[in-house]
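Undergrad: Quick one, what's the 3D model for this:
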Amino acid sequence: MNLIGRASVTDEVRLRVYNRIAWRFLPLLLLGYLFANIDRVNVAFAKLQMSGAIGLTEAMYGFGAGIFFISYALTEIPSNMILHRVGARLWLARIMIVWGLISAATMFVQTPVQFYSIRFVLGIAEAGFYPGALLFMTYWFPSRLRAQAIAVMILGSTLASMIGSPLSGAIMGYMNGLAGLAGWQWVFVIEGLPATILGIVLIVRLRNGPADAEWLDADEKALVIADLAAEAQAHIHAGRHRFSSAFRNPNIWCVIVANFANLSTLYGIQFWLPTVIQKLGGTSVFSTGLIAAGLALIPCFVLFANARHSDRTRERRWHATFGFALSAAGLYLAGASNGNVYFTLMGLVMASSGQVICSNTIFTLPGTFVTGAAAAAGFALITTLGNLAGYTMPYLFGVLRESTGGFSAGFYAMAAVALVGAVAILVTPALRREGRGGAGEEEALAIGA
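TA: Model prediction:
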């Protein structure tokens, strides 16, 4: 079973090396991103019981869920620059150990202010994991394989819904009152601490770069280092390696807007999906979890189909544009469904499918625009400003929900933002110049291929 699928005979040795690297690290990054997204899913489910227990209104929940991203954004760039200096092994492990402990401590909140406070602190603790993991991939994989490597990690987002949703529903349904704790308190304990355990594993398993990999022989190290050096040299000649280069690069700013629009779809759905399902479908907490899990299946397949096709054709612009268009269409359908649960959920599946296409495609781009310290700053800048969507959209959705009494206005707002993302990708200068990339040999990173 290979992480690399078909390849030309001349590239067989090279791709075998990248297969070994992929199997060594990608499952760990997948788990890390899975736990990070379960940390989003659990608060969305905990809300169903916690709101009444600690006195949260819809808007207050949206504010508390979103304030996590304010502190996250404030500390993300410094976090990524520290990772670039001290190495991914230590820094990613530190992030996971601390965030797992703080997430579990959410069980102790008793008031809305305490909820806001611990969400803010959790954002500081978790800041840097996602952009740090993306930056880590640029230390190991050349750009032609990066979309598929990123797709493996992004799979954690859909798996979080498939695993975290029914798990949260089961915990809240069957552990409520156990040992004197409410079901929502058990959710934070059981789903928070695994991140701490994985952080300890990362210290043992991760390596900062090919030169540190004792499990690669000298020839294999030289091969990977040479591949990455060739790409980096092109950026250095173009002056795209300095820290300040990321802030002056118009392509980076276009991607920032696109990422903000895409994360508006992700977090708008992620933080409100359980409420939408329960209100429109009248389901129990456990049934709500099962439905949410089922809705994640189609985006999971869409993610890998897009990654393979995008890497094979070396084309990013129209893949991302299609993703945004699909998200906007799905969100419009959800808003226009007039409370029909089936059409609403169909629209949200479409929107989620478009969102994973965009996530997968967007984050292949920064490593082709800049390198070195500029790449570290670029990834962090994109995720920092993009993650402000995690504050604005859940909060806006909550306000619109309270003011209109329904979900349609929130879905329409998300659809409009998705269209802005499509425009940002279409006007990105580097993508306009390149047009459609030529198709090369298919080199596919795919679990189970």
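Undergrad: use CA for all of it now, contacts and neighbours both
TA: Fine.
Undergrad: which residue packs closest to Gly64, ignoring adjacent ones?
TA: Spatial nearest neighbour of Gly64, excluding adjacent residues (CA to CA, 6 or more residues apart in numbering): Tyr116 at 4.9 Å.
Undergrad: What number of residues are in the vicinity of Ala246?
TA: Ala246 has 27 neighbours, counted by other CA atoms under 10 Å.
Undergrad: One more: Phe247?
TA: Per other CA under 10 Å, the neighbour tally for Phe247 reads 15.
Undergrad: need the contact list for it.
TA: 253, 378 (CA atoms under 8 Å, 6 or more residues apart in numbering).
Undergrad: for comparison, sequence B:
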Amino acid sequence: MATDNAVIEKTFTAPEKNIIYRKVAWRIMPILLISYIVGYLDRVGISFSKFQMMPDILNGNVSMAEAVYGLGAGVFFIGYIIAGVPSNILLSKYGAKKVIALLMVVWGMISMLSIFITNPTQFYLARFLLGLAEAGFYPGVILYLTLWFPSSQRAKMTALFVCGIPVSNIIGGPLCGWIIENMNGVMELSGWQWLFFISGPRALLIAVVIFYFLDNTYQNAKWLTPEEKAVIKEDMAETAPRKLKDGAVAVKEWTMKTMLKSSEFTKMWLICFCTVMGQGGLAFWVPTIIRDTGVVSVMDIGLLTMLPYMLAVVAMLLAARSSDKYRERRWHIIVPFCIAAVSLVFIGLFPDNKYVVMAALCVAVASSLVPSPLFWSLPNAIFTGACAAAGIALINSIANIGGFISPYIIGYFKQLTDSNLVAMIVLSSMMLLGAILTYTVPAKLVNK
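TA: The predicted structure follows:
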């Protein structure tokens, strides 16, 4: 304790603190990012496997393919919703390395077993079970980052983690296209079966890495010096309370009961719901939207899929850096919401013009992904105490109802109208609702 007290009395400059947080980031963020990429490649894979899988499990009757696929993509989020809170409570109790590693093993095994799907019912069951397995990972990591970084650093780190979504699409698009076209028929397996089978060993390998190299908290990290741990501890303490104008400190003591009854909680899951509606709807349908413009080759579709997600990586990192630099949260979420709303409508208005669709798709994907990491700065600034772990998971779980609704909406209206316009208008309206709700969050609660 004497050493810690001596360290705390030392004054560290901002550049010196940044060096410490870069050290932390380089140690834990590559593991978390690769883990998310491995997990999210499953969602990339299902969007490409659709082209071969639907005719196979429907015995060639493709008249219901869009609706069956949309429902299957959405059923994933039912399992995700059910298991989100229990998984995060387990993570809070037993630590990230054990729980996340176990989740990776389970979803790797389920993905490998998906090669045996032969009908829609089995497809729905496999997606449901996969949702159960993946449920704790995303909210668990959001909670995990709060144990390592103060709020002034968290938007950048969360954005870096969520970059796993666009990066997995950048990698996965061409990879999935190549597997579908070149491994179809190898060892009497279809290309879509190879997509599922290959994803299993990836997850099992990263589970081993997580278990042996990921520390639960900065206090447990042997690779941090006592001085570095003291700096992190001090920064955490400084950013946790909210200072009032008279210099007093106001920290609301939250319990699960008061949190669930609060308007703040309702507003948080509604905003998160809007982000999930936008990014979730597009995630499962980008390859199909590109194909509908006249692109035939699955490999070409995979290459074109890279473009919107490359833009998304740049947009997410720049927005997060700007948000942390200026300590401003709301408008960094509101503006992308509004841009996404406009670009989504353009996708529906010009479905046959590949140039307009690709331009609108690039903007829509990037702008719909930007609010996702920035959003978590809102509940993390508002909710503190023992209920934080369950609160984050519950917000994520309730909001992921949008993950069930959005892909199904696109499939349903596409089947009904042979057009994306109605579905894109629905998603656009959700983006506008997200912008309005974010504007109603008091700036003094979250801009820190």
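Undergrad: re the thing from before, under the alignment, what does the residue nearest to Gly64 of the first structure map to in the second structure?
TA: Correspondence of Tyr116 of the first structure to the second structure, assessed by TM-score structural alignment: Tyr124.
Undergrad: Which helix or strand contains whichever residue in the second structure pairs up with Ala104 of the first structure?
TA: Using TM-score structural alignment, the partner of Ala104 of the first structure in the second structure is Met112. Following DSSP states H and E, one finds Met112 of the second structure within helix 96-113.
Undergrad: Packing partners of that helix?
TA: Helices and strands touching helix 96-113 of the second structure, as assessed by 3 or more CA pairs under 8 Å, 6 or more residues apart in numbering; DSSP states H and E, comprise helix 65-94, helix 120-134, helix 137-146, helix 191-213.
Undergrad: tell me which strands and helices the shortest one is in contact with?
TA: When you say that, I think you mean helix 137-146 of the second structure. Packed against helix 137-146 of the second structure by the contact rule (3+ CA pairs under 8 Å, 6+ apart) you find helix 65-94, helix 96-113, helix 151-162, helix 388-399.
Undergrad: try it again with 10 Å
TA: helix 14-57, helix 65-94, helix 96-113, helix 151-162, helix 377-382, helix 388-399 (3 or more CA pairs under 10 Å, 6 or more residues apart in numbering; DSSP states H and E).
Undergrad: any chance of those in a markdown table, plus distance to Leu349 of the second structure?
TA: Conversion of these to a markdown table gives the following (distance: least, CA to CA, whole Å):
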| stretch | distance to Leu349 of the second structure |
| --- | --- |
| helix 14-57 | 23 |
| helix 65-94 | 20 |
| helix 96-113 | 36 |
| helix 151-162 | 30 |
| helix 377-382 | 34 |
| helix 388-399 | 28 |
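Undergrad: Which of those sits closest to Ala359 of the second structure?
TA: Relative to Ala359 of the second structure, the nearest member of those by CA to CA is helix 14-57, separated by 20.2 Å.
Undergrad: mean deviation (superposed) between that closest one and the first structure, please.
TA: For helix 14-57 of the second structure, the mean deviation from the first structure after alignment is 1.0 Å (mean CA distance after the TM-score superposition for the first structure).
Undergrad: Where in the first structure does that helix align, residue-wise?
TA: Using TM-score structural alignment, the partner range for helix 14-57 of the second structure is residues 11-54.
Undergrad: on that earlier part again, give me the spatial nearest neighbour of the match of Ala104 of the first structure, chain neighbours excluded.
TA: Here the residue nearest Met112 of the second structure, using CA to CA, 6+ apart, is Phe197, at 4.3 Å.
Undergrad: Quick one: residues contacting the one you found.
TA: 108-116, 191 (CA atoms under 10 Å, 6 or more residues apart in numbering).
Undergrad: what's the answer for Val209 of the second structure, then?
TA: Val209 of the second structure is in contact with 31, 35, 97, 101, counting by CA under 10 Å, 6+ apart.
Undergrad: Ala67 of the second structure: which of the residues you listed is nearest?
TA: Nearest to Ala67 of the second structure among the contacts of Val209 of the second structure is Ser35, at 30.4 Å by CA to CA.
Undergrad: For that closest one, give me its contacts.
TA: Ser35 of the second structure neighbours (CA under 10 Å, 6+ apart): 29, 100-101, 104, 137, 161, 164, 202-203, 205-207, 209-210.
Undergrad: With Val370 of the second structure as the reference, measure out to it.
TA: From Ser35 of the second structure across to Val370 of the second structure, the span is 20 Å (CA to CA, to the nearest Å).
Undergrad: Does Asp352 of the second structure belong to a helix, a strand or coil?
TA: When classified by DSSP: H, G, I helix; E, B strand; the rest coil, Asp352 of the second structure comes out as coil.
Undergrad: tell me the contacts of it?
TA: Contact analysis of Asp352 of the second structure by CA under 10 Å, 6+ apart lists 289-294.
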